[in-house]
Each structure stands twice: as structure tokens, then as C-alpha cells.
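Participant: Fold the following.
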Amino acid sequence: MVKEKLWLESYPQEIPSTLEYENRSLQSFLQEAARENPEKQAFHFMGKDMTYKEVYGDALRFANQLRSLGVNKGDRVAIMLANTPQSVICYYGALLAGAVVVQTNPLYVEREIEHQMIDSGAKVMVCLDILYPRVEKVWRKTSLEYVVVTSIKDYLPFPKNVIYPFVQKKNTGIKVNISYNSKTLHFPSLLSAGEEKELDIPIDPKEDLALLQYTGGTTGPAKGVMLTHYNLVANTLQCRAWMYKMKKGEERVLAALPFFHVYGMTVVMNLSIMYLTKMIILPKFDPKQVLKAIQKHKVSLFPGAPTMYVGLINEPDIEKYDLSSIEACLSGSAPLPVEVQQQFEKLTGGKLVEGYGLTETSPVAVSTPIWGKRKAGSIGVPWPDTEVAVLSAETGESAEPGEIGELMIRGPQVMKGYYNKPEDTAASFKEDWFLTGDMGYMDEEGYFYIVDRKKDMIIAGGFNIYPREIEEVLYEHEAVQEAAVIGVPDTYRGETVKAFIVLKKGKNVTEEELEKFCRENLAAFKVPRLYEFKEELPKTMVGKILRRALVEEEEKKRKENEDSLKKGS
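Facilitator: You can find the predicted model right below:
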């Protein structure tokens, strides 16, 4: 499929085209860090610092306790936590016990928790105390045998640990009252009773799963992506090679991306453990707290999502903070508008580039060189040992440069398959190439461009319209903070383009002004016919705008209108 790897000519000389992949387990990197740099700080969390020795010690205690609960090699351990010390400790502890981690989004409602627990067959879940009521409602319908409950206060220093429950109740309205028993376990008690004993559980990195990571479920129930130790180690090593200016043991990374998302897990947590980077962990993204953390801790690396950078550049007081320590930011999970990239780099002096990948690719496959040639609108070039091809809809073979088709990927980071779904797995591969579902093209220099999701494409009057292109134009308008574009039913054109807009504070613009602006920058058939101004757009916890939720909103409104008309007639 790949006739020539044109992208290799664009690699900075410091990045090799191929790497040596160590055939080792993911948890072995924490073990190595604790043995070779025991007193080095692993992370800072709300006033609490922990060394690699302390993190490894707690992970071992948790691993031994999992074994005592009957968790054997290959059993599933679900983790439903915000970014906290426990999310690192339980993740690596589960791996040390030989288990497979099932990351569970803390925003999941009962139906989603139930589906994921049943599908994965998880034996143990670790969850935050404020999330326990949701888990309790579905627990008995699943294979869960134990639920381990922890609180953010469990790793806070005095007096924050005493004050926190009152703050939590004030902010959430939830008073946590849990009856612990032989099946509902108190995390601090469980950990303190655990042995700090080394475990010797043989791992075959290429065959054994480290992670069952569930996809968003936009085409039905979420599917469990099977990622091996080798997949995750390979992608972390690729990331390290891409960030070649990183100094081992000297960097400080802002951990605002959720660890339960595969992007935050790889480029923040796993990379930090592998490269002795100190994580500044934030339980949630708050622009002011992020700015304070960057200034106070001299953060040098800040992987994030576009909405995070949008939130920061629109923070009124941003110029009061010293952000000059920022060296590199890798944006993922959603398209990065060019305007956002340029403004953020101007404010910090650091580099902000876009990366591209999927849960199925551990997740990163393509990125713009951080310290190399970049092209406006491009997602960049494939990472070492990663091949990307464009599947021509006409020929079924590799497309020519400039021709739009579906992107396909192969490399050491590509998943083993979907758990218990052999048909879905087979449909997602063309031989050993993973079919992404994303439409794009490659230029003459091997740089790739995404035009949109295959399923998000709008067909209006016979024309193929890609929402991302229109959103890029809308982001260039001085009054627009966020934009999302979808197709809505149209009796004449089949579909027509609708834009949802969030305005910047203190800015105003009319529909007529936006239409004029779009007509100056887009072909007439791409210009939105409908506009809706909103206070905020629906997003995932990682900050990805949910076009699907907007489509569902429109469908609901249309149905209500139809019902109303029927009643009226």
C-alpha cells in the first residue's frame, strides 16, 4: 500500500526512522525507576509530593492485595478515577498483579458502567467515593466481586485531608456515607495491610493484554480495544523519540489530560514513568489552576486537547502569568485550529503541534515534528515504524498524493483487536492495515491532512462537505471561541450545513456577519445555512466536542416539531 515513505525526508535528523523496541512489560519501567532513582519525585498532587520509591511501594502493596482477593493473571481490574495519585498507583499495581486494566470514565452513568463491566468481565473496581452510588446500583448485575473505594483526600497532606470532605460536599452537594464490608473495601485500609513484596508474574509483551480501553461507542455500544504491553511500550518509546529534546529526569509535565483516556495515559503517565518526568497532577482542567501550576512548577511539557488551549488563550488574566517554561505541547483527541496554535505559541514561546491517532493505535500514529517543518492544517507525518496509507475509494489501492480517501495505519502500536468481537475486528482491517474511518490525503512531501470522519461527512446537493474545514474558517473569526458543524436534514439538498457557535466573552456577531465571513473563505456550497449560538458545546471529559450529541439534539427537536404539527392538524 505504501509505495514510498515520502515522510521520512521530513524527519529532523535527531529522529530515527526505526526504533529498537524492548520486549518488556509496561510495569517494568516503574520498577526500574524505583530501583535506579528511588528518591526522585514522581509527581506533585495538591501539595503532596511522592517519590518513585513511594509510588512503587504503594503499587506493590495494591498488587499483593489484588492477588489476595483472587485476582490472577489476565483478570480484569476496572479503574474509575479522576487524575489522582491512586490512578497511577492502581494502574501500575494492577499490571504488577498480572491483571488487565479497564479504564472507566468517571462521567459514565449506570447504563454505561453496567455495559462495560459485563463486557469486560471485570472482577474488581476501584472508584472514587462520590462515584460509588452509581456503581452500587449496577454492581449485582455484573461480574464484579469487589469494589475498592477511595477519596481524593486519601493522598492530601494535613490539613487539606481534613478540610476536603467539607469542600467536596459544598461543591458537589454529595455527602459521602459508605458502609464498608468484606466486599466494599476501604482503599487506605486495604493498602496499609498490603505487603511490599516483589511479584514474579511472567508476561509475554506481544501477546498479553495490559489494557482494555473502551471506545466512545458512536456506532453502538462501546467496544473494548485490546492493547498489549508491547503496543503501549512501543507507542511510549515512539513518543520519547519524537520529543528528542526532552532531558531524562529533568522535565515537568502538566497532567491535566485524564489518565483514563488513552492519550493522557500514554503521553503523560506512561511517558513520565519511563522517562523520570515529574507529573504535576490536576484532578480536573481549570484554566486558572493550570496557569498557576505552569508558573509555580515551571512546567515544560503540556500535552492537551484543543479545548484546553482554547480555554487558556481566552482566560482574561493569562498575560499576568509567566508561561515561558513551556517548551512543547502535543495536542490530540480532536482537530487543532490553526488560530489556536498560533495564539498559544505567541503567549508561551513554546511549540504547540497536533498529533493524530485513535484508541486502536495506543493512541498516537502521526504528528507534526515539534522542532521541525510544519504545514498549516496538517496533522504531520507518521511516527517511527508507523506506516500510513490513503485507501482510494475508486481503485481500492493506495491513493495518489492529493487524493482523498480513508486513512489506514500499521505499526507496532496497532491494537490486537476488539474484545469478543471477531467480526468487528475483521471489518476494521484490510490485511494488516487498520482502517481508521477518517478521510484524508497525503501531499507530495508525505504530510497528512484529515478532512473529516467518514461518518461525519455531509452530503448536500451531491457535494461532499467536511465539517472540519468549515470549523477551521469559523475559528478564524475574531468573535468565535468554539465552533461545531453538522449536517441537518433538508428536503431540497438532502442535508444542509448548520454551525453551532460559542462566542468569546464580550464579543458579538450576527448570523449575517458570519455568513458574509464564510462566503469570503469558502465555496458557496460549504457555507452554513443555519447558525445557533450556545453558551457551551457538549464535550467529552478530555475536551473533544461531541458532534453526535448535537445531531441527536437536532433530531429530537425535529421529532418534537413533527409531533406538534400532527397534533395541530
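
Participant: CA atoms for contacts and neighbours, from now on please.
Facilitator: Will do.

Participant: the strands in the stretch 251-400 of the chain, which residues?
Facilitator: Listed in chain order, the strands found in the stretch 251-400 of the chain under DSSP state E, counting those that start in this stretch are 252-255, 278-281, 328-331, 351-357, 364-367, 381-382, 387-391.

Participant: Now do the second one: which elements does it pack against?
Facilitator: I take that to be strand 278-281. Applying 3 or more C-alpha pairs under 8 Å, 6 or more residues apart in numbering; DSSP states H and E, we find strand 278-281 packed against strand 41-45, strand 252-255.

Participant: buried residues in the helix or strand just after the first one?
Facilitator: By that I understand strand 41-45. On the C-terminal side of strand 41-45, the nearest following helix or strand under DSSP states H and E is strand 48-51. Of the residues in strand 48-51, those buried under the neighbour-count criterion (16 or more other C-alpha atoms under 10 Å) are 49-51.

Participant: go on, stretch 61-81?
Facilitator: Taking 16+ other C-alpha under 10 Å as the basis for neighbour counts, the residues of stretch 61-81 that come out buried are 61-67, 71-73, 75-81.

Participant: show me where the stretch 1-150 of the chain has strands.
Facilitator: Going by DSSP E, counting those that start in this stretch, the stretch 1-150 of the chain shows strands at 41-45, 48-51, 76-80, 100-103, 124-128, 146-150.

Participant: Need these in a markdown table (columns: distance to G437).
Facilitator: As requested, those are arranged in a markdown table below (distance: least, C-alpha to C-alpha, whole Å):
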| stretch | distance to G437 |
| --- | --- |
| strand 41-45 | 37 |
| strand 48-51 | 41 |
| strand 76-80 | 28 |
| strand 100-103 | 23 |
| strand 124-128 | 32 |
| strand 146-150 | 36 |
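
Participant: give the contact list for L30.
Facilitator: 52, 56, 92, 273-274 (C-alpha atoms under 8 Å, 6 or more residues apart in numbering).

Participant: One more, please, to line up against the first structure:
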Amino acid sequence: MNLQNFFEFSVERNLNQTAVIDRKSRLNYYELNEKANRVASSLQKLGLGKQERVMVLLKNRIETVVLFWAIQKLGAIFTPINFRLSREDIMFCIQDIEPKLVIFEDASEYLIMKDMFKERPIFISIHTHSQLADISLLELEEQSTNSYKPVQIREHDIAIIYYTSGTTGVPKGVPRSHRNEYASALAHIVQCQYQILDRTLGVAPLYHVIGLRSLQAVTALNGTYIAMHDFDSYESLQLIDRENVSCLFLTPTMYHDLVFHPYAKEVDFSSLHTLAYSGASMSKELIKKCDELIQPERIVNQYGSTEIYTFTYCPDVRKKPGSAGKPGIHQSIRLINPDHKSRSSTKVVAQGEVGEVIVNMKSPEAFKGYWNRPEITKEIIFEDWYYTGDLGFIDEDGDLTVIGRADDMIISGGENIYPELIEKILVEHPKVEEAVIVGEDDERWGQSVVAYIVPTDQSLSFQELDRFCKYHNHLSSNQRPRRYVFIEMLPRSATGKILRKELHNC
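Facilitator: Predicted coordinates for the structure are as follows:
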């Protein structure tokens, strides 16, 4: 299965069903397909060939959805870029993919200049007044026909190149084949128990795996994708109510902003049957709030990555908060000794012991390696296993709990300390909104535990927190923070990941 057939089969099944909504604009599947055909015809006339890259710097909007499917029809590679990255990172992405076309909007035009490119691409703006553009998308549609020359697309051809956020260096291109994307969309539908004609909110950006997975999943079900240009909790709540949204796939931070918004009490959530999330853990308090306010049939935790969509999933975290569940429908995992010296001598840890999560690369959801980065590919793939760098343990039910990154592990007095376990305990305190644990060099202990705290109440003191930790039943003496730093907010990347290394500068 390739994404062209994937989309066109959905069109044939239900021509009149609403496919995408963008503010006051609505397209049914027939109209969306016609627009995609016209754009594909125009892009082909501009010289776009199979497996050539199209750099897309757009927000979630109808134009982005049309372009995505048009590019898939031509066997070209949709390469969405997060234009909230630094200009330096965007420069790297541009030079790395060497795009044939660059498609942008007003909000992203300032990030690109014609002299940034080794070979001059064609610049296309979705607006008609751009000084940078060679042509606008509207002009392309007006000049085109609704037919294009068919291209033979194989399932192992690259469909998309995602770029990671680059928190540990320059961004990495993650090529994903048609087979990868189809298998991942299918897995998402099954694991989240989505239904025919589901309606979802397109909040997560389409340059992120969460965003495109939402679009693909509802397309397979002839559902409706409701595009949001930017995340706004109030607008999201209005759309959930007005458009009878039935499933959501967001980050925990987005759910937090939704359920704690004052307007949330006025919203009718009765159409929502599934809340799915990934990218970070969801606190017990947030799970409880989502359950009480929205009352969904399930709250699903999907644990995975851009490289391999699913590692594991928990079908309902209300039954086991913090659990990442069991391997996905296409997957198997192992937990190995995190202190291994060489990968050829790794051993699987016993039940309940902490190990590094490695994931089987034979899954149809798994990529084959980074774009132009063979040296990094070799670092994380060995003998058909993908080394995640995440630490966790398997409980007596066979479920995985992820406790943090191997790189974040603290070694104090010869003992391994896992920050996420301490963080989960700290946020139990009623005056703590967020907490991050890092290790700082210590002459005696090697490293000492330091807590960075975002308080909800300014009266919170070091003594109060230290007493809370000292008498907590699940926190040992060596895990107790030796220093507390109170800050207004945590430093985060463009995709919302906490930048632990920057905390030392706070």
C-alpha cells in the first residue's frame, strides 16, 4: 500500500463526507481530491519528479493538507519543517534536503532567503503578495488541469522526511516510507480504537509525527480533520463543542491547557470517546482531571518515536497511571543492561530491573536510517534493534514503565538514580506545578541530586519540600534532592521538550 492509493481509496468510499475543515472553509473528499489533483498537475509541470523533496513551511491549514496528498500522488517527498526552530537549524535542514520546491506562508517567509540554497529551488507562497515567491499556490491551481501523469510508487519509496527538534545537536532527517506511514496509521487506529467517520482536531503541527498521524488516521476512516493554524485552548474547546470532535491525539501539555481552562466547564464533551497522547508522561492529577471533566471511553498512552512510530501502548492509563503498556501490534521490545560496554555482549534484564529499551527494527513501522547521517544510524541500530536511550522496567503484568533517559541518569555514591521517578513524587506536592531533576558534579558523591521547581504557590520553601521528600514512602535517602532551585518556567525546545542541559543556566 502506498499513500496515493491509501487516500484515493478513501475518496472512492465516501465522496460527500467532509474531509477537512479550516475555519469557514470546508472540503468533502471529492473536493479535496480534485484540489490535490490540480496541485499535483501544476507541481509536475514545474518539474517536480519522483523522490524529489518539497520543503514545506506551513501551519495546519487546508493548503497543507492539499499539498500533502498532491505530493504523495507524484511520489515526491513531503518534507515539513518546524519554522519555530532556530534559523541556524532551518539553514541546516535546507542544505540537508536540497529541495526542488519550497512552499511557505507569511509567517515563515522571513526564515528563508534565496542565497541560502546550493541550487535554486522554485519558491511558492500560499499568499499572492509575496516578494520572495516565484508563483503563488492560487496561481498554480488556476493554471492547472485536474490530471497529471501517473507515477509508479512502491511501498518502500520515501513518502516523508521528518526533522527531529535537535535538542542534542543539529536536527536529524527521518525518512519514512509509504509502508512505514501506512502501517503506523493502521496501528494508531487499532491501538486507539478509532471508529468510522471519527472527527479529530488538527492541533499538533503537521511537521510532527503526531500531527500527520492524526490526519492519516481519520482519512483512512473517512473522518474529518479540523485544522488549527495555532494551538489555542479556548478556540480548541469551542471547536470540540461545535464540531462534535470524537477523538484527540495531543501532548499532555495541550490536555493540561484544555481541561484547566475556565471555559472547559461550559463545553459538551459527550462526542469524545478517545483521548490519546504521546511525547511525555501524563501525571495522575491530569489523568484524573481529564477523566472527571471529559469522561472518555479510554485514555491511551502511545510510547514511540519519529523513527519507529510505536514501541508500546497502554489502552487506558486510568487503570494503570504511568504505564506505557505492552508492545504495539507490529512490535516487540527488549530491556537490556544499561551499563553495557559493547552491544555484542548485551543481556536482557530480569523482570522489575531497570534496563534500556530496545525495539525490533523488523516492524513495518520502522525507518531504515537517518537522511545523510550514516554515522548516527550506526550508533542507534545494531543487529535489527533500535536503541532508544530510554530506561524502564517491566512489571509483573508484562507492562513497561519508562523512567527517563539513560543520558539523564544520575550516579551518586555509586548508585543509579533515575530523575523521572523523583519528578513524579515532587509533583504530588500541592504547591509544585512542574519539577525536573538533574545531576550536578559533586567532589564527594560524584553527582548530587538537584531539583528545579516551578511552584504554584510562592510560599513554597526548601524546608517544606525537603520535609515532604524525607518522609515520602517511595523516596530513598540518596534520591532526595540536596538542592532546590525555584524558577518561573522550564526551558523547552520548539516541540515542547524540556531542555535539561539549559537548566544549569537558570
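
Participant: What would you report as the TM-score here?
Facilitator: Counting by TM-score structural alignment, normalised by the length of structure 2, the TM-score of this superposition works out to 0.92. Behind it: 496 aligned residues with a C-alpha RMSD of 2.2 Å.

Participant: ok, and the closest non-adjacent residue to the alignment partner in structure 1 of Q302 of structure 2?
Facilitator: In structure 1, the position corresponding to Q302 of structure 2 is occupied by G355, as judged by TM-score structural alignment. Once its chain neighbours are removed from consideration, G355 of structure 1 has its nearest residue in S367; the separation is 4.1 Å (C-alpha to C-alpha, 6 or more residues apart in numbering).

Participant: go on, N337 of structure 2?
Facilitator: Of all residues not flanking N337 of structure 2 in the chain, G355 sits nearest, at 5.2 Å (C-alpha to C-alpha, 6+ apart).

Participant: Report the contact partners of that neighbour.
Facilitator: Listed by C-alpha under 8 Å, 6+ apart, the contact set of G355 of structure 2 reads 335-338, 348-349, 391-393.

Participant: Let me know whether A19 of structure 2 touches A217 as I believe.
Facilitator: No. A19 of structure 2 is not in contact with A217 according to C-alpha atoms under 8 Å; the separation is 11.8 Å.

Participant: Compare those two (neighbour count), which wins?
Facilitator: In this comparison of A19 of structure 2 against A217, neighbours counted by other C-alpha atoms under 10 Å, the higher total goes to A19 at 28 against 25.

Participant: Counterpart of that one over in structure 1?
Facilitator: Here A19 of structure 2 is matched to A42 in structure 1, going by TM-score structural alignment.

Participant: got it, and F9 of structure 2?
Facilitator: With TM-score structural alignment as the criterion, the equivalent of F9 of structure 2 in structure 1 is E32.

Participant: measure its match to E406 of structure 1 for me?
Facilitator: The spacing between E32 of structure 1 and E406 of structure 1, counted by C-alpha to C-alpha, to the nearest Å, is 41 Å.

Participant: Out of those two, name the residue with the larger neighbour count.
Facilitator: Taking E32 of structure 1 and E406 together and counting by other C-alpha under 10 Å, E406 has the greater number of neighbours (23 against 15).

Participant: what sits against the more buried one?
Facilitator: Taking C-alpha under 8 Å, 6+ apart as the definition of contact, the neighbours of E406 of structure 1 are 390-393, 435-440, 454.

Participant: Just confirm it is within a strand.
Facilitator: Yes. E406 of structure 1 forms part of a strand when assessed by DSSP: H, G, I helix; E, B strand; the rest coil.

Participant: Can you list the neighbours in contact with stretch 61-75 of structure 2?
Facilitator: Outside stretch 61-75 of structure 2, the residues that touch it by C-alpha under 8 Å, 6+ apart are 3-4, 7, 20-22, 32-33, 35-37, 39-40, 44, 49-51, 54, 58, 77-78, 126, 150-153, 157, 159, 227-229.

Participant: Recalculate using a threshold of 7 Å.
Facilitator: Outside stretch 61-75 of structure 2, the residues within contact range by C-alpha atoms under 7 Å, 6 or more residues apart in numbering are 3-4, 20, 22, 32, 35-37, 39-40, 50-51, 58, 77-78, 151, 153, 159, 227-229.

Participant: hey, where'd the helices end up in the stretch 251-400 of structure 1?
Facilitator: Here the stretch 251-400 of structure 1 has its helices, by DSSP state H, counting those that start in this stretch, at 262-264, 271-275, 287-297, 306-313, 338-348.

Participant: I'd like those as TSV, with distance to F187 of structure 1 appended.
Facilitator: Rendered in TSV, the data for those read as follows (distance: least, C-alpha to C-alpha, whole Å):
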stretch	distance to F187 of structure 1
helix 262-264	24
helix 271-275	23
helix 287-297	27
helix 306-313	31
helix 338-348	40
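
Participant: returning to that earlier point: any idea which of the strands of the stretch 251-400 of structure 1 gets closest to P528 of structure 1?
Facilitator: strand 351-357 (26.1 Å; C-alpha to C-alpha).
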